[in-house]
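Participant: sequence unknown, structure follows:
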């Protein structure tokens, strides 16, 4: 089936083929017959982990994000490596690497495309339940420097208002948490 808004690829130039992203520049034919260019980022995908402690605090990590030139708070997350097909196992690994927690139950909440205007990156959002600190957790990635931060819902809302929480996956997790809180009332 052809969509009436479909853009047909005329040609593709590979700009960069990296370890994390694959960047291309496509020449496309628009629905009205004109031509345009699209710069696209292809990504294997990622997982994010929403976790709330028994004390009703969301587990976050603070890390420096070079693209923003600042540190932000976000839910634990990580990229899917080449050949990984069991995304729940990826979520379990990333949760332990980034927080030192192991979860007895990891459930898929949803998946979504993070920035469809330029990228195909799909993020799988999981909820960690019944988790505990482990004595010898998996090590963090060599180039990762993280601080674990646990915040109440109202504290996290304040961090959203100040922009310290500003990424889509964490805001999505916060909305999920808010919906769950309101559903319990």
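Facilitator: Good, I have the coordinates. Predicted, not measured: the structure shown is a model, and the values here were computed from it. Residues are numbered from 1 along each chain as shown.
Participant: going forward, measure contacts and count neighbours with C-alpha atoms only.
Facilitator: OK.
Participant: contact partners for the closest residue in space to residue 52 that isn't next to it in sequence?
Facilitator: Nearest residue to residue 52 in three dimensions, chain neighbours excluded: residue 58, at 4.3 Å (CA to CA, 6 or more residues apart in numbering). Residue 58 makes contact with 50-52, 150-153, 156, according to CA atoms under 8 Å, 6 or more residues apart in numbering.
Participant: repeat the analysis, applying 10 Å as the threshold.
Facilitator: Residues in contact with residue 58 (CA atoms under 10 Å, 6 or more residues apart in numbering) are 50-52, 74-75, 149-153, 155-156, 173-174, 177.
Participant: comparison target, given below:
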């Protein structure tokens, strides 16, 4: 049996909060695997713009560009809320994901993306948020990349570093890199780095 959105009935939907993000309260019910309709449910939905995340990879140097910045979502759950993560940004209504990727790479890391390779699209927390992430790997020249970047008017304070791929994968294994987009993209790159290096003329 395959369900669609037609198998969910929205009884009522109200906006409880509207700021940079939005919180909606829904009353709904949905069809059941055993047949018929389930009971009425009340659910809160965190409404966000979709996001773009990019792992910049230099196939010649076999290195990745990673960012560090403070993330409010981590302050209650770990000793160090400065996350090691990817270039990332939210999609405005009139933008395409690839446009966001190029813009954010320049703003957050001073990077020019040579080629953008789609990895996947996914919902990071569909139990309570409608955000969908567009995940990419981008080929770059990492020579001279680094330093402090970000837009001052947005309060960004981003440290940019170039990591040998082996060191980034070790940090992943050690749990130092612990956010979903970074984990997924580095695992993808571990599988595909040799192919990308060969295509760049530097693979074994």
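Facilitator: The structure has been received and is ready for your questions. Not measured: the values here are computed from a predicted model.
Participant: just give me the mean distance for the host helix or strand of residue 9 of the second structure relative to the first structure.
Facilitator: Assigned by DSSP states H and E, residue 9 of the second structure belongs to strand 8-18. Here the mean offset of strand 8-18 of the second structure against the first structure after fitting is 1.6 Å, by mean CA distance after the TM-score superposition for the first structure.
Participant: surely residue 79 of the first structure is in contact with residue 95?
Facilitator: No - applying CA atoms under 10 Å as the test, residue 79 of the first structure and residue 95 come out as separate, 11.8 Å apart.
Participant: pull the longest helix from the second structure.
Facilitator: Counting residues, the longest helix in the second structure under DSSP state H turns out to be helix 180-199.
Participant: show me the strands in the second structure, by range?
Facilitator: For the second structure, strands defined by DSSP state E occupy the ranges 8-18, 22-30, 41-47, 51-58, 63-70, 82-85, 87-90, 115-122, 133-139, 147-149, 158-164.
Participant: counterpart of the third one in the first structure, which residues?
Facilitator: Residues 36-42 of the first structure are where strand 41-47 of the second structure aligns, with TM-score structural alignment as the criterion.
Participant: what's the mean gap between that stretch and the aligned bit of the second structure?
Facilitator: Stretch 36-42 of the first structure sits 1.2 Å off on average (mean CA distance after the TM-score superposition for the first structure).
Participant: can you list the buried residues in that stretch?
Facilitator: 39-42 (16 or more other CA atoms under 10 Å).
Participant: can you redo those residues as TSV with distance to residue 169 of the first structure?
Facilitator: Formatted as TSV, the buried residues of stretch 36-42 of the first structure follow (distance: CA to CA, whole Å):
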residue	distance to residue 169 of the first structure
39	23
40	20
41	18
42	18
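Participant: wait, which of those is closest to residue 11 of the first structure?
Facilitator: residue 39 (12.0 Å; CA to CA).
Participant: so what's the residue nearest to residue 36 of the first structure when sequence neighbours are not counted up against?
Facilitator: Nearest residue to residue 36 of the first structure, sequence neighbours excluded (CA to CA, 6+ apart): residue 28, at 5.4 Å. Residue 28 of the first structure is in contact with 6-12, 34-38, counting by CA under 10 Å, 6+ apart.
Participant: and for residue 6 of the first structure?
Facilitator: For residue 6 of the first structure, the contacting residues are 28-31, by CA under 10 Å, 6+ apart.
Participant: now that we have those residues, which one has the most neighbours?
Facilitator: residue 28 (19 neighbours; other CA atoms under 10 Å).
Participant: pull the number of nearby residues for residue 75 of the first structure.
Facilitator: 27.
Participant: you'd agree it is up against residue 128?
Facilitator: No - the criterion here is CA under 10 Å, and residue 75 of the first structure misses it with residue 128 at 11.2 Å.
Participant: which neighbours do those two share?
Facilitator: 49-51, 95.
Participant: how close does residue 66 of the first structure sit to residue 11 of the first structure?
Facilitator: Distance, residue 66 of the first structure to residue 11 of the first structure, by CA to CA, to the nearest Å: 32 Å.
Participant: and what of residue 55 of the first structure?
Facilitator: Using CA to CA, residue 55 of the first structure is found at 55 Å from residue 11 of the first structure.
Participant: follow-up on the earlier one: if we only consider the contacts of residue 6 of the first structure, which is nearest to residue 164 of the first structure?
Facilitator: When the contacts of residue 6 of the first structure are compared for distance to residue 164 of the first structure (CA to CA), residue 28 wins out at 37.8 Å.
Participant: rewinding a little: so what touches the match of strand 41-47 of the second structure?
Facilitator: Here stretch 36-42 of the first structure has contacts from 7, 9-17, 20-30, 115-122, using CA under 10 Å, 6+ apart.
Participant: buried among those residues? Make that a ChimeraX selection.
Facilitator: ChimeraX command restricting the contacts of stretch 36-42 of the first structure to the buried ones, with burial defined by 16+ other CA under 10 Å:
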select :7,21,22,23,24,25,26,27,28,29,30,119,120,121,122
